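S.K.: Structure of the sequence below:
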Amino acid sequence: MAPKLNHPFMEGLKVVPEGKQKDLKKIKTWMSSQPHLPEISDQYIYLFLHACYYSHEKTRSAIENYFTIRSNYPAIFSDRDYKSAKLHHIFIKLGYLISLPKTTPEGYRVLLYSVKDNDPTKMVFSDCIKAFCMYNDIILSEDGLQEGYIVVFDMKGVQLGHLARVSLPALRCFMLYIQEAHPCRLKAIHVLNTASWIHHVMRLIVPLLKSELLSLIKFHTGNIPENFPTELLPAEYGGEAATMKEFEKETEFLLGKYHHWLIESSEFKSDESKREKKASWWGLFNSSNKSNEMDEKTVLKNLQID
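M.R.: Alright, predicted model coming up:
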C-alpha cells in the first residue's frame, strides 16, 4: 500500500462516517488550493473532521497547523525511528506509555503516562516530546475515529530536576501542537500524585495554555481520580486491568508493528517553498492564543488539588 494510503490508519479506517461526503469534498477542494500542503488520503481528512466535530473552519485550521508545525520543528517530528539509541532508551527505560483496553462508559479511551526512571539527567526534553507524539500517532491509528480521550499523567517519580531540563522552544511547539493541531477529541487530563511544587510547573506553562485546555486539567494528591471508573486502571492502581509490565510488552509490540510507518510519517508536512503567503510559523501561536490570554496570578490562586 502506498504511504499516502496507509496514513493515518495503518490498517485503514474500519468505520467510515456516514453522510459526511459533502464535508470531505469541501475540505478536499480547499486543500487543492493550498500548494504547500501534502497530498493526503480521504481517511486523513476524516480524522481531522471528526476531531473538529465537522466544523469546516476548525478543520482547515487544524490541518494547516498540523502540517506546518511538523515541517518547522524537525527536532520533534523527524527522525522517527524508535530503534535509534535515544528513542529506544525513552520508550524502554524512561517511562510507561499505556493505552488502557477498556473505554469509559462515555466511550472515551484512557491513556496513562508515568515515569519509570526518575533520574532527571537521563531526560532530553525534546526527545521525550518526540516519543510522546510518536506513540500518540500509533494510538490514533489503532483506535480510528475515537469518541474522546482521557489522559492520566502520574507525577510519582518526577523531580524538580526534570523541570530544569525543559526546553522552552520544544515546550512551546508541543503546547501549540496539542491545542491547535493534534487530531483528537481531548476530554480530560488527570494529574496523579501531584507534586508540592506544581505551581512552578504551572508558571511555566500557563502563558502557553488556552482556557479550553486549562479547564480540562484536574490535579489529584493520590493515585486514583475521584469518580473515575477505577476498574479500567492497571493492577498497580487498584484496577482490574493488566499490570504495567504487561502493558509495557504491548507498547513494545506496537512500536515494532509501526516501525516503518512512523518513519514514513515524517513525509507528511508542509512544503514551505510552495506557500503562497510567507509568514513566521510562530505567528500561529501568537494568533491562536491572543484572544485567550489568562491572568497567571488568578490561575495560580485558583489552582485546586483534590
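
S.K.: CA only for contacts and neighbour counts going forward, please
M.R.: Will do.

S.K.: Can you show me the strands along this structure?
M.R.: Ranges of strands within the chain are 95-99, 108-115, 148-154, 186-192, 217-219, based on DSSP state E.

S.K.: Let's have those in JSON lines, adding distance to residue 142 and mean neighbour count.
M.R.: As requested, the strands of the chain are arranged in JSON lines below (distance: least, C-alpha to C-alpha, whole Å; neighbours: other C-alpha atoms under 10 Å):
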{"stretch": "strand 95-99", "distance to residue 142": "10", "mean neighbour count": "20"}
{"stretch": "strand 108-115", "distance to residue 142": "11", "mean neighbour count": "19"}
{"stretch": "strand 148-154", "distance to residue 142": "13", "mean neighbour count": "20"}
{"stretch": "strand 186-192", "distance to residue 142": "16", "mean neighbour count": "20"}
{"stretch": "strand 217-219", "distance to residue 142": "25", "mean neighbour count": "18"}
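
S.K.: Which residues are in contact with the residue nearest to residue 129 when sequence neighbours are not counted?
M.R.: Spatially, and ignoring its direct neighbours in sequence, residue 129 is nearest to residue 76 (6.6 Å; C-alpha to C-alpha, 6 or more residues apart in numbering). Shown in contact with residue 76 (C-alpha atoms under 8 Å, 6 or more residues apart in numbering): 70, 126-127, 129-130, 170.

S.K.: Would you do the same for the sequence below? I want to compare the two.
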Amino acid sequence: MSFGEIDVGEVYKNDPSLKPDDVKSIADWAEKQPHLPKMDELQVAIFLQSCYYSNELAKVTIDNYFTVKTLCADIFGNRDPRDSAVQTSVNTVLVSLLPKLTPEGNTVIFFKLLDTNPDPYNFPAAIRCFDMLTLLHLHKNGPCKGLVIVIDMKGVVFGHLLKLSVVVMKKLMYYLQDAMPIRLKGIEFFNIVPFMDKILALMKPFMKKELLDTLYLHVDQESLCKRIPKDILPQEYGGSCESIHILHEKYKGLINDNADFFKYQETQVVDESRRPGRPKNMGDVFGMEGTFKKLEVD
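M.R.: Below you'll find the model as predicted:
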C-alpha cells in the first residue's frame, strides 16, 4: 500500500518464532469466513504475533477485532485525519510512541494533555487517535515485543472525569484485552490526581486479572522511573527523547500524512448478514448497555 508498510519478509526475519506457514494457515481460514474483510499477509502476521503464535487465539482475536471496529463506529469509525474530532483530539492529547524501548524490549506509548481545558476533550476521539497511531506503527514497523501505556495525568481535572463514560470504557477495555493486535504489558499512570479512585472505579470492573496485575499508579515521576527509565522519556522529563513539541509535530504528521491507510482501515468491517450462524450485535459482545448507563458520572 502507498503508506509504506514494512515488508512482511522483514517481520519474519526479525521474529524467527513467527512462521509463514502458520500465517498462511490463518489467512486461508480468514478467506473462508464470508463475514470477514480481506486481510493481507502482514496484517495476519501482526495478529499471530500479538497472540504469542497461537493460531486459534489469533482467529478469535481477528474476529473480535473486526466485530468491535464495525459495531463501535462511534469510537473507531470516521478515521479521516481531516475530521474535526480527530484534529481537535490531536491538538488536545499527545499520543506518542517513544523511540527507545524499555530494558525488557517493550515499546512505550506516552499520553499527555496538551490542552488542560476539559471542554475540547473527547474520550472516544482520543481512543480513536490512539488506535490510529498504534495500528499505523505496527504496519510501518512490524509487531512490538510488548506495549506499555504511560499516562502523565498532570493537568487532568474533575471536568475530564465527567467526559468519561462507563459504556465507552467497557468497550475500550474489551478492545485492548480481546481484540487489539498488541501484547499489552501494562498501564502506568503518574502524577495521579486526588480523584483517581473514581477513574479506577470506571476501569477496574472491565479489567482481567492479568491486566490489573500490571496496572501501576505513581504519585510522581520519581516513582514512575523506578519502572520506566528516565532516559526513555521526553526531554521535559529529563530523558533523551525529543521534546514534547517535536513529538507533537511528529504525531500530527503521522496522522495527517497517512489518510490512505486510515481510509483503507475504514473499509475493513464485518458483514454480519454473511456471518455463519447468528449475526452478532452489541449485546452479544458487550452485554446490555442499559445496565451501565446508570453508573455514568454526573
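
S.K.: Which members of the contacts of residue 76 of structure 1 are the farthest-apart pair?
M.R.: Pairwise distances across the contacts of residue 76 of structure 1 (C-alpha to C-alpha) peak at 14.5 Å, for the pair 70 and 127.

S.K.: what about these two, which has more around it?
M.R.: In terms of neighbours (other C-alpha atoms under 10 Å), residue 70 is the more surrounded of residue 70 of structure 1 and residue 127; the figures are 22 against 17.

S.K.: so the more buried one touches residue 270, yeah?
M.R.: Yes. Proximity of residue 70 of structure 1 to residue 270 meets the contact threshold set by C-alpha atoms under 8 Å, at 7.5 Å.

S.K.: where exactly do the helices run in the stretch 1-150 of structure 1?
M.R.: 21-32, 42-51, 56-72, 74-77, 85-89, 125-143 (DSSP state H, counting those that start in this stretch).

S.K.: Kindly report the same for the stretch 151-298 of structure 2.
M.R.: Ranges of helices within the stretch 151-298 of structure 2 are 158-161, 166-178, 196-203, 209-212, 221-224, 244-256, 259-267, 282-286, 290-293, based on DSSP H, counting those that start in this stretch.

S.K.: just these: most buried one?
M.R.: Highest mean neighbour count of these: helix 166-178, a mean of 19 (counted as mean count of other C-alpha atoms under 10 Å).

S.K.: From the contact counts, what lies against it?
M.R.: helix 55-71, helix 196-203, helix 290-293 (3 or more C-alpha pairs under 8 Å, 6 or more residues apart in numbering; DSSP states H and E).

S.K.: among those helices, which is nearest residue 255 of structure 2?
M.R.: Set against residue 255 of structure 2 and scored by C-alpha to C-alpha, these come closest in helix 55-71, at 18.6 Å.

S.K.: Could you tell me where stretch 209-220 of structure 2 falls in structure 1?
M.R.: Across structure 1, the stretch matching stretch 209-220 of structure 2 (TM-score structural alignment) is residues 211-222.

S.K.: What does residue 241 of structure 2 correspond to in structure 1?
M.R.: In structure 1, the residue paired with residue 241 of structure 2 is residue 241, using TM-score structural alignment.

S.K.: Quick one: neighbours of its match, just the number.
M.R.: Residue 241 of structure 1: 19 neighbours (other C-alpha under 10 Å).

S.K.: Determine the number of other residues adjacent to the residue nearest to it when sequence neighbours are not counted.
M.R.: The shortest distance from residue 241 of structure 1 to any non-neighbouring residue, by C-alpha to C-alpha, 6+ apart, is to residue 234 (4.5 Å). Using other C-alpha under 10 Å, residue 234 of structure 1 has 20 neighbouring residues.

S.K.: I'd like to know how far residue 271 of structure 2 sits from residue 137 of structure 2.
M.R.: 27 Å (C-alpha to C-alpha, to the nearest Å).

S.K.: meant to ask about residue 112 of structure 2
M.R.: Taken as C-alpha to C-alpha, the span from residue 112 of structure 2 to residue 137 of structure 2 is 19 Å.

S.K.: one step back: my guess is the residue nearest to residue 241 of structure 1 meets residue 246, correct?
M.R.: No. The pair residue 234 of structure 1 / residue 246 is not scored as a contact, 9.5 Å apart, by C-alpha under 8 Å.

S.K.: so what's the spatially most central residue of structure 2 up against?
M.R.: Centroid-nearest residue in structure 2, with C-alpha atoms, centre = their mean: residue 131, separated by 4.2 Å. Residue 131 of structure 2 makes contact with residue 76, according to C-alpha under 8 Å, 6+ apart.

S.K.: next one: residue 233 of structure 2
M.R.: 98, 239-241.

S.K.: Can you select the buried ones among those for me in ChimeraX?
M.R.: Per 16 or more other C-alpha atoms under 10 Å, the buried members of the contacts of residue 233 of structure 2 correspond to this ChimeraX selection:
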select :98,241
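
S.K.: Output the contacts of residue 233 of structure 2 in CSV; the columns should cover distance to residue 187 of structure 2.
M.R.: Listed next are these as CSV, based on distance: C-alpha to C-alpha, whole Å:
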residue, distance to residue 187 of structure 2
98, 15
239, 19
240, 22
241, 20
